[in-house]
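Undergrad: Got a predicted structure plus its sequence, pasted below:
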Amino acid sequence: MADKLQGVESSAISILKRAVELDSSKRYDEAVTCYQEGLQLLLEVMKGVSDGAKKEKFRQKMLEYMARAEELKKFVRDEKTAGKQHEQIQIESNATGYSYETLFSRFLNQFLTEIEVEDPYIRSHHQIYNFLRFCELVVKSKAPVKEIRLLTGSDENPELQSQQHDKLGQLSESLQKHNIKLTIKYSDTLHDREIRFDTGWVVKIGRGLDIYKAAESKFSIGFCDFDLRPCHQTTIDIFNRKYMKESVDTAEDTV
């Protein structure tokens, strides 16, 4: 009986270890299945344990794994529901209420670890400041982001190019203090403007991060708070490439 119980315990540990590995690899559906299978086996083991301290240890572990499994189930369910919809936001000229926090905060959750920003115009002083504000939002959100990858164009003027690279280099050093790596690459042929989150979400903005009109002065309302800053006219498309692909594949299978 003891040997059988030991075998079940070994299987439970192996499956739960696999669940954690899948969880870390963002394969959440598979992770949930492994968590559930491992918990079922761990429950069998706990029923056969007479030692009070060991039983309590198993109980605590089960509660920990159950909480994580439920968390992942809810996340996957919510993402699938939202991700199958293509959302479009039309921002009219001079419209307000579209700060980076308003637009992006919903994507900065506990499952996010990497962000890719493609915008050919992170060059001039105010454009780099826009990117800085976006990075500040990421840091402030407490999302466990480890890396931000920026692909942008390089200024054609050698002097301005040097200033651009220097400013982005300073931002990179600052982000390192918050344990975020900034990887910068330059492209002369880049045209698309989109932000990709490694949870699958993609935000395509016609004007990239440069959606705001210049403030009337440094002491006018809207200079500091982007929710109060008038915007240029632009279109924002939001979709989840992972679940949109699943929807397309399912539709093709039914044809």
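TA: Arrived safely, thanks for sending.
Undergrad: When you work out contacts or count neighbours from here on, use the C-alpha atoms and nothing else.
TA: Fine.
Undergrad: Excluding residues flanking it in the chain, which one is nearest residue 240?
TA: residue 201 (4.2 Å; C-alpha to C-alpha, 6 or more residues apart in numbering).
Undergrad: Could you count how many residues lie near residue 68?
TA: Using other C-alpha atoms under 10 Å, residue 68 is surrounded by 17 other residues.
Undergrad: Please report how far it lies from residue 35.
TA: Distance of residue 68 to residue 35, given as C-alpha to C-alpha, to the nearest Å: 8 Å.
Undergrad: Ok, residue 20 next?
TA: 8 Å.
Undergrad: picking up where we left off before, quick check, the residue nearest to residue 240 in contact with residue 245.
TA: No: the pair residue 201 / residue 245 is not scored as a contact, 11.9 Å apart, by C-alpha atoms under 8 Å.
Undergrad: between these two, which one's more packed in?
TA: Set side by side, residue 201 and residue 245 show more neighbours around residue 201, with 20 against 13, by other C-alpha under 10 Å.
Undergrad: Please name the residues that touch the more buried one.
TA: Listed by C-alpha atoms under 8 Å, 6 or more residues apart in numbering, the contact set of residue 201 reads 83, 107, 238-242.
Undergrad: Tell me where the stretch 1-150 of the chain has strands.
TA: 87-91, 114-118, 147-152 (DSSP state E, counting those that start in this stretch).
Undergrad: Quick one: those as JSON lines, columns for mean neighbour count too.
TA: What follows is the strands of the stretch 1-150 of the chain, written out as JSON lines (neighbours: other C-alpha atoms under 10 Å):
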{"stretch": "strand 87-91", "mean neighbour count": "13"}
{"stretch": "strand 114-118", "mean neighbour count": "21"}
{"stretch": "strand 147-152", "mean neighbour count": "20"}
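Undergrad: dropping in the other structure now:
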Amino acid sequence: MSRSVLAGMENSAVTVLKRAIELDNESRLPDALVCYQEGIHFLMEVLKATKEEAKKVHYRKKIADYMDRAEKIKEQLNDLKEKGKYHEQIKIPDDATGFCYEKLFKPYFDSFVTEVWVEDPYIRHVHQVYNFLKFCEMLVKGPCSVKTIHLLTSLDNAGNAQQTSGLEEIKQSLQRYNITLEVIYSPSIHDREIRFNNGWIIKIGRGLDYFKKTQGRFSIGYCDFDLRHCHETTVDIFHVKHTKNT
């Protein structure tokens, strides 16, 4: 590994671990754990490529410290989940960026997730159906092994042809990945929540539709939702031992 690559890897480790500490201080434990694990990985790569013994001792100490903190977070999370007391709240400020679905949801699903429930009354208009498509694409990319996605939403009586045809197209497309999409329409649905069958429940005040429109179809943020400006909303995350099926 060249000196410049080694320096870049070390800088990446510092950046990620600094973010891990910030998230840890904010009690955003799952996010912090992901960052600690990623930072530890970077430090281990740096350690492998380091020749100086004094630096090796330094990196080993840092890795041991961060691994110890990561294990304590795991224990804390497991204890809270076992007692059904886990609750985390994320506030997305108005006009904020950096809150794409991957950033928001990935800390809460893993390779054991096989079933997902989406309850959102506003998967009706074209842009909202696209939001749901982006969410499904995230699940397809993994690391989970989703087999079934349940969507409970309301029917757009004014233009339901676009809504139903769009959701049907998503359903057909998901079948190519051996994923079944079940859509149920309810006239009385109001709550918005997403559940994974590993016990995580995410409630977003605005549902999946918390992104603002871009200035045009060729504006930054139109394709990459991580660069899209957001409406102000609150995200509440819970964990239960047994996720309800309906």
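TA: Done, it's in. Since this is a predicted model, take the numbers as computed values, not measurements.
Undergrad: follow-up on the earlier one: more neighbours: residue 20 and residue 35 of structure 1, which one.
TA: The neighbour count for residue 20 of structure 1 versus residue 35, taken as other C-alpha under 10 Å, is higher for residue 35 (25 against 19).
Undergrad: Can you tell me what that one aligns to in structure 2?
TA: Counting by TM-score structural alignment, residue 35 of structure 1 lines up with no residue in structure 2.
Undergrad: same thing with residue 164 of structure 1?
TA: By TM-score structural alignment, residue 164 of structure 1 lines up with residue 163.
Undergrad: quick one: contacts for that match?
TA: Here residue 163 of structure 2 is in contact with 123-126, 129, 155-156 (criterion: C-alpha under 8 Å, 6+ apart).
Undergrad: any idea how far the residue nearest in space to the middle of structure 2 is from residue 164 of structure 2?
TA: The centroid of structure 2 falls nearest to residue 105 when counting by C-alpha atoms, centre = their mean (1.7 Å). Residue 105 of structure 2 sits 26 Å away from residue 164 of structure 2, going by C-alpha to C-alpha.
Undergrad: what does residue 126 of structure 2 give?
TA: Residue 126 of structure 2 is 10 Å from residue 164 of structure 2, where distance means C-alpha to C-alpha.
Undergrad: likewise residue 218 of structure 2?
TA: In terms of C-alpha to C-alpha, residue 218 of structure 2 sits 27 Å off from residue 164 of structure 2.
Undergrad: of the two, who's got more company?
TA: Set residue 218 of structure 2 next to residue 164 and count neighbours by other C-alpha under 10 Å: residue 164 wins out with 16 against 9.
Undergrad: is it fair to say residue 203 of structure 2 lies in a helix?
TA: No: counting by DSSP: H, G, I helix; E, B strand; the rest coil, residue 203 of structure 2 is not found in a helix; it is strand.
Undergrad: Pull the contacting residues for residue 85 of structure 1.
TA: Taking C-alpha under 8 Å, 6+ apart as the criterion, residue 85 of structure 1 is in contact with 239, 244.
Undergrad: Quick check: it vs residue 185 of structure 1, distance?
TA: Residue 85 of structure 1 is 31 Å from residue 185 of structure 1, by C-alpha to C-alpha.
Undergrad: Repeat that for residue 253 of structure 1.
TA: When distance is defined by C-alpha to C-alpha, residue 253 of structure 1 is 39 Å away from residue 185 of structure 1.
Undergrad: Between the two, which is the more surrounded one?
TA: residue 185 (12 against 8).
Undergrad: What is the three-state secondary structure of the more buried one?
TA: Of the three states, residue 185 of structure 1 takes strand according to three-state DSSP.
Undergrad: Tell me which stretches of the stretch 1-150 of structure 1 form helices.
TA: Along the stretch 1-150 of structure 1, the stretches classed as helices by DSSP state H, counting those that start in this stretch are 2-24, 28-47, 52-83, 100-104, 125-141.
Undergrad: Comparing the ones you listed, which comes out most buried?
TA: Across these, averaging neighbours per residue (mean count of other C-alpha atoms under 10 Å) puts helix 28-47 on top, at a mean of 19.
Undergrad: The closest residue to residue 217 of structure 1 other than its chain neighbours is in what secondary structure piece?
TA: Spatially, and ignoring its direct neighbours in sequence, residue 217 of structure 1 is nearest to residue 223 (7.3 Å; C-alpha to C-alpha, 6+ apart). For residue 223 of structure 1, there is no host helix or strand (DSSP states H and E).
Undergrad: Test my guess that residue 223 of structure 1 contacts residue 215.
TA: Yes: at 5.5 Å, residue 223 of structure 1 counts as touching residue 215 under the criterion of C-alpha under 8 Å.
Undergrad: Next, show the common contact partners of the two.
TA: Joint contacts of residue 223 of structure 1 and residue 215 (C-alpha under 8 Å, 6+ apart) are residue 229.
Undergrad: Which stretch of structure 2 lines up against stretch 7-26 of structure 1?
TA: Following TM-score structural alignment, stretch 7-26 of structure 1 has no partner segment in structure 2.
Undergrad: Would you mind listing the outside residues contacting that stretch?
TA: 28, 30-35, 37-39, 41-42, 44-45.
Undergrad: Helix, strand, or coil at the residue nearest to residue 89 of structure 1 when sequence neighbours are not counted?
TA: Nearest residue to residue 89 of structure 1, sequence neighbours excluded (C-alpha to C-alpha, 6+ apart): residue 236, at 5.0 Å. Secondary structure for residue 236 of structure 1, judged by three-state DSSP, is strand.
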